[in-house]
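Trainee: the following comprises the amino acid sequence and a computationally predicted model.
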Amino acid sequence: MAHVTIYSSDYCPYCHRAKALLRARGVTEWEEINVDGRPEVRQAMAQRAGRTSVPQIFIDGRHIGGCDDLHALDARGGLVPLLNGTPG
């Protein structure tokens, strides 16, 4: 299973929705980096992702984007292969 990193906030419904989709696709563990009250962490996320909103999701170091991007990738049939290490 691929390594998943999620920059998130406790109060973000999109973060919860993205994690629910990952769970539904068989992901049981991920690295979660909470940005709440941590401007330096949010700044590092923004430098890495090019965006300031959460969630920001990376799979095996590849920036996927936010919740809508993750759902769009899944709808195109690309999420499961990526999680299994076979990007399409």
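Mentor: Nice, I can see it.
Trainee: switch to C-alpha atoms for all contacts and neighbour counts from now on
Mentor: Will do.
Trainee: once you drop chain neighbours, what's closest to the most centrally placed residue in the chain?
Mentor: The chain has residue 57 as the residue nearest its centroid, 2.1 Å off, counting by Cα atoms, centre = their mean. Distance criterion Cα to Cα, 6 or more residues apart in numbering; nearest residue to residue 57, sequence neighbours excluded, is residue 6 at 4.6 Å.
Trainee: also this one, for the comparison:
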Amino acid sequence: MSGSPAMKLVQSLVERRGILMFSKTYCGFCTKVKRIFQNIGVHDAEILELDERDDGDEIQSALLQLTKQRTVPNIFIGGKHIGGCSDIEKMHANGKLISLIQAARS
């Protein structure tokens, strides 16, 4: 799997994108994170909707191997794996999310 096209895509995106979220269009937790991002003015997040991609299952398997997390949302900021919805909610509630995003952009 480490050399699979899906893994190479995931690794490439993580390296090149400041804010990256793997999502599914019908996922309520993904919608919560999108709303948080919108509310704090994050409009430059790269969001991959896995249910709209032919390789979505392969990407999700690559994410499981890379992060030990199969669920979405699966979020990276500044090349670091952050986790999912509850992780973003906690960071936002304790005031750490905005500073993490700002650091990823600089």
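Mentor: Sure thing, it's come through. The structure displayed is predicted, hence computed values, not measured ones.
Trainee: from what I see, residue 30 of the second structure and residue 85 are in contact.
Mentor: Yes. Proximity of residue 30 of the second structure to residue 85 meets the contact threshold set by Cα atoms under 8 Å, at 6.9 Å.
Trainee: what sits in contact with each of the two?
Mentor: Residues touching both residue 30 of the second structure and residue 85 (Cα atoms under 8 Å, 6 or more residues apart in numbering): residue 73.
Trainee: picking that back up, give me the aligned partner of the residue nearest to the centre of the first structure over in the second structure.
Mentor: Residue pairing (TM-score structural alignment): residue 57 of the first structure is matched to residue 75 of the second structure.
Trainee: and that match, that's in a strand?
Mentor: Yes. Per DSSP: H, G, I helix; E, B strand; the rest coil, residue 75 of the second structure lies within a strand segment.
Trainee: show me what contacts it?
Mentor: Contacts of residue 75 of the second structure by Cα under 8 Å, 6+ apart are 19, 20, 21, 22, 81, 82, 83, 84.
Trainee: filter those down to the buried ones.
Mentor: 19, 20, 21, 22, 82, 83, 84 (16 or more other Cα atoms under 10 Å).
Trainee: put together TSV for those, with secondary structure on each row.
Mentor: Shown next, in TSV, are those (three-state DSSP):
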residue	secondary structure
19	strand
20	strand
21	strand
22	strand
82	strand
83	strand
84	coil
